[in-house]
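Participant: What follows is a protein structure lacking sequence information:
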């Protein structure tokens, strides 16, 4: 694993940091208090112009070919300012990665330039259902062959960017008689396809500016040419791409955790009690030391997983380790940072309560911490 960043990786990290500080940080609290779709979408469009929606996509399809390490670095910097923007960027990159990895040439030429350019503000990853969350193989959505089309029926829940996505990657059962997980296929479904209906955005605890929706498919006809990969082989695509998505969510958690600690560090250096700055008290120093150590360890795990993926090596277990550790420790970092602010941390005038709400979901989506432990343990015991 490379210890030092390349010139290109450093450039992308710096660009993400500058954009986050100048465009995202000034409006993050505003978007949290009163989600403004126009403002949020405008920032997504700007990120696309800068190349952040196709970080790992080949230049011939409109991407920047920066790789997974650069992707992780960028998501962390964006998340320091606005977790809602970071998660939309992360999932959209994941959708583009799926299409590049599995799609045929026509599918790549059709969809990747639209995602990378911002013509599609976002991409949607439609896997989770009400009875198939941690157990996606138990999905009920069906896609039955009818002539040259497949007819989709069913619903997906908790879909990031559901209301603003231009295309969905959708998993559905194509062979109901097959063993569980063996008869599932994957499709590209344009958001404007008849039969696609998106419900209103969920009222969430955190990351409020990023829309999360139910997506319903009612007699939705999708051309057979829009199938990604082989029929009845789609579940393997989901498992593979979730591993890459975990690098994104772990990176997001790292960013939020660092933002919380950085704010708390400044606060305790300035606030005085007992005639001296809070930072002079050893107990508080040790809280910061432990949490910053956690964040640095999380960074190293993420860089290892990202580097392995970038080199085409097996990385799924390392991605689960990184996502598990980063999300759990970032939650701890946010709550300890809030504690360092005392009563001020509980007041909305300060950003700590937002960080604590934003970071909580990172140990749930893209596979809960419990699922990560199962993935890791299976590999250890294999």
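Facilitator: That came in fine, so what should we check first? As the structure is a computational prediction, the values presented were derived from the model and not from experiment.
Participant: drop to CA atoms for contacts and neighbour counts, all remaining ones
Facilitator: Noted.
Participant: Scan the protein for its longest helix.
Facilitator: In the chain, assigned by DSSP state H, the helix with the most residues is helix 234-270.
Participant: Would you mind listing the buried residues in it?
Facilitator: Judged by neighbour count using 16 or more other Cα atoms under 10 Å, the buried positions of helix 234-270 are 234-235, 237-238, 241-261, 263-265, 267-268.
Participant: which secondary structure elements does it contact?
Facilitator: Applying 3 or more Cα pairs under 8 Å, 6 or more residues apart in numbering; DSSP states H and E, we find helix 234-270 packed against helix 68-81, helix 83-102, strand 184-190, strand 276-277, helix 282-310, helix 316-341, helix 352-360.
Participant: between those, which one is nearest to residue 373?
Facilitator: Across the helices and strands packed on helix 234-270, the minimum distance to residue 373, taken as Cα to Cα, is reached by helix 316-341, at 7.6 Å.
Participant: Show me what the closest one is packed against.
Facilitator: Going by 3+ Cα pairs under 8 Å, 6+ apart, helix 316-341 lies up against helix 234-270, helix 282-310, helix 352-360, helix 369-381.
Participant: Would you mark the buried spots in it?
Facilitator: Neighbour-count burial for helix 316-341, with 16+ other Cα under 10 Å as criterion, is recorded at 316-341.
Participant: likewise stretch 161-180?
Facilitator: Buried residues in stretch 161-180, counting neighbours by 16+ other Cα under 10 Å, are found at 161-176.
Participant: highest average neighbour count across the helices and strands packed on helix 234-270?
Facilitator: Of all the helices and strands packed on helix 234-270, helix 68-81 carries the top mean neighbour count, a mean of 28, counting by mean count of other Cα atoms under 10 Å.
Participant: Distance from the chain centre to that one, please.
Facilitator: 10 Å (Cα atoms, centre = their mean, to the nearest Å).
Participant: what does that helix contact?
Facilitator: Contacting residues not belonging to helix 68-81 are listed as 9-10, 12-13, 16-17, 19-21, 24-25, 28, 52, 55-56, 85-87, 89-90, 247-248, 251-259, 302-303, 306-307, 309-310 [Cα atoms under 8 Å, 6 or more residues apart in numbering].
Participant: One more to weigh against that first structure:
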């Protein structure tokens, strides 16, 4: 079942139709096998770039699609419905483009954005560290001033596409060790820069096709023009990017939940017990009704937040709400889908056990759901 679309232009409709075709023909059929074997589908991202789907929310003058975020997120949902590693990978890549697209100079944009949004390059977002996950302002990776630019030393952790990316949107401390959020700057760092390396990928319970690894910086020399935005203003860039990134995670969560519901519905119609399809029993029918309702509510919440963003209005609180509700919904729906399948749902013969394992990470990435509640409560306090 394709996503329920909320579109306003023929071009947007064509984008969703194209995405659905790619998902059904090239993405969904290989998801289970590649996840089982931890295969990173780099070729899929090249295909999406060629189709114009990797730069949808960015300016056309640099090769982007100039689409509203409302449209872009529905494309992400459709991709995640077919394979979460791809949907989340597109969300992370879009996140990695944001600092340069929003805060870079005209020269930086002209030099880097066309290859980034066109799919020639795949990006990663380097913010988290082993000791600064939820407390992102406590990061310790340092970028010291040199005569020609900056020298970076430190290590990042839990980086999606770590070791596979062609460039990194890096956040490092340029101020004093105790400067907190005020002493952080943003940099654009090509992956082939000398001194930059990666740790072995993490062994995860799900999302095995999406590499997550530490990224290491050992006397990495950067030119001055690697700085994105003003020195010391990087934490504001990071938070601004994460507001948009949380909407990407919400869209991924809805896509995964939709896939779980589709599988549960199909099984409930073919599986028979006591002479009837199990979907005809009220207890299971009510469970499916709740799953569908939660998905629809989550979808409308992320679309509502996207419309605020597209209108240039504040949307940070709504982005946190959307990420919170959608990822909790994905976990609940995937768990209920396993229940619908009964014992078969606990086996790898059906996809719902994979959906359940994958859903969990969505409650953690780009700010845990506990952090989302903190963000929301702080907004409520200010409004009060």
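Facilitator: Yes, it's here. Worth saying up front: this structure is predicted, and the values here are computed from it rather than measured.
Participant: returning to that earlier point: turn the helices and strands packed on helix 316-341 of the first structure into TSV, columns for distance to residue 108 of the first structure.
Facilitator: Conversion of these to TSV gives the following (distance: least, Cα to Cα, whole Å):
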stretch	distance to residue 108 of the first structure
helix 234-270	16
helix 282-310	20
helix 352-360	33
helix 369-381	31
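Participant: Nearest to residue 193 of the first structure, out of those helices?
Facilitator: Distances from residue 193 of the first structure to each of these were compared by Cα to Cα, and the smallest falls on helix 234-270, at 20.9 Å.
Participant: what's the angle from that closest one to helix 282-310?
Facilitator: Using axes from the mean of the first three to the mean of the last three Cα atoms, to 10 degrees, the interaxial angle of helix 234-270 of the first structure with respect to helix 282-310 works out to 150 degrees.
Participant: Could you tell me how far helix 234-270 of the first structure lies from the centre of the chain?
Facilitator: In terms of Cα atoms, centre = their mean, the centre of helix 234-270 of the first structure is found 8 Å from the chain centre.
Participant: can you pull out the strands in the stretch 101-250 of the first structure?
Facilitator: Taking DSSP state E, counting those that start in this stretch as the test, the strands found in the stretch 101-250 of the first structure are 122-126, 142-146, 149-160, 165-173, 184-190, 196-198, 212-223, 227-228.
Participant: Would you mind finding the most buried of those strands?
Facilitator: Burial among these, expressed as mean neighbours by mean count of other Cα under 10 Å, is greatest for strand 122-126, which shows a mean of 28.
Participant: Next one: residue 361 of the second structure from residue 368 of the second structure, what distance?
Facilitator: With distances taken as Cα to Cα, to the nearest Å, residue 361 of the second structure is found 9 Å from residue 368 of the second structure.
Participant: Give me the buried positions along stretch 7-27 of the first structure.
Facilitator: Judged by neighbour count using 16+ other Cα under 10 Å, the buried positions of stretch 7-27 of the first structure are 9, 12, 13, 15, 16, 17, 19, 20, 21, 24, 25.
Participant: To which residue of the second structure is the third one aligned?
Facilitator: Structural correspondence for residue 13 of the first structure with respect to the second structure (TM-score structural alignment): residue 16.
Participant: got the contact list for that match?
Facilitator: If you count contacts by Cα under 8 Å, 6+ apart, residue 16 of the second structure has them with 74, 75, 78.
Participant: Make JSON lines out of the residues you listed and add distance to residue 381 of the second structure.
Facilitator: Conversion of those to JSON lines gives the following (distance: Cα to Cα, whole Å):
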{"residue": "74", "distance to residue 381 of the second structure": "31"}
{"residue": "75", "distance to residue 381 of the second structure": "34"}
{"residue": "78", "distance to residue 381 of the second structure": "35"}
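Participant: List the members of those that persist in the first structure.
Facilitator: Retained contacts for those in the first structure, judged by both residues aligned by TM-score structural alignment, their matches' Cα atoms under 8 Å, are 74, 75, 78.
Participant: ok, how many other residues are close to residue 6 of the second structure?
Facilitator: When neighbours are counted by other Cα atoms under 10 Å, residue 6 of the second structure registers 14.
Participant: Tell me which helix or strand residue 28 of the first structure sits in.
Facilitator: Assigning secondary structure by DSSP states H and E places residue 28 of the first structure in helix 25-33.
Participant: quick one, that helix and helix 352-360 angle?
Facilitator: 80 degrees.
Participant: if I pick the residue lying closest to residue 184 of the second structure once chain neighbours are set aside, what's in contact with it?
Facilitator: When the adjacent residues along the chain are set aside, residue 184 of the second structure lies closest to residue 173, with 4.4 Å between them (Cα to Cα, 6 or more residues apart in numbering). Applying Cα under 8 Å, 6+ apart to residue 173 of the second structure gives the contacts 139, 140, 141, 142, 143, 183, 184, 185, 232.
Participant: and what of residue 142 of the first structure?
Facilitator: Counting by Cα under 8 Å, 6+ apart, residue 142 of the first structure has contacts 151, 152, 153, 154, 172, 173, 174.
Participant: possible to save those as JSON lines with distance to residue 111 of the first structure?
Facilitator: Conversion of the contacts of residue 142 of the first structure to JSON lines gives the following (distance: Cα to Cα, whole Å):
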{"residue": "151", "distance to residue 111 of the first structure": "21"}
{"residue": "152", "distance to residue 111 of the first structure": "20"}
{"residue": "153", "distance to residue 111 of the first structure": "23"}
{"residue": "154", "distance to residue 111 of the first structure": "24"}
{"residue": "172", "distance to residue 111 of the first structure": "20"}
{"residue": "173", "distance to residue 111 of the first structure": "23"}
{"residue": "174", "distance to residue 111 of the first structure": "23"}
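Participant: What is the most widely separated pair among these?
Facilitator: Greatest spacing in the contacts of residue 142 of the first structure, by Cα to Cα: 154 and 174 (12.4 Å).
Participant: Just put the strands of the stretch 101-250 of the first structure in a markdown table and tack on distance to residue 348 of the first structure.
Facilitator: Rendered in a markdown table, the data for those read as follows (distance: least, Cα to Cα, whole Å):
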| stretch | distance to residue 348 of the first structure |
| --- | --- |
| strand 122-126 | 30 |
| strand 142-146 | 45 |
| strand 149-160 | 25 |
| strand 165-173 | 31 |
| strand 184-190 | 39 |
| strand 196-198 | 32 |
| strand 212-223 | 23 |
| strand 227-228 | 45 |
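Participant: Among those, which comes closest to residue 106 of the first structure?
Facilitator: Residue 106 of the first structure lies closest, by Cα to Cα, to one member of these: strand 227-228, at 11.1 Å.
Participant: helices or strands up against that closest one?
Facilitator: strand 184-190.
Participant: Can you give me the distance of the aligned partner of residue 280 of the second structure in the first structure to residue 375 of the first structure?
Facilitator: Under the alignment defined by TM-score structural alignment, residue 280 of the second structure is paired with residue 280 of the first structure. According to Cα to Cα, residue 280 of the first structure stands 43 Å off from residue 375 of the first structure.
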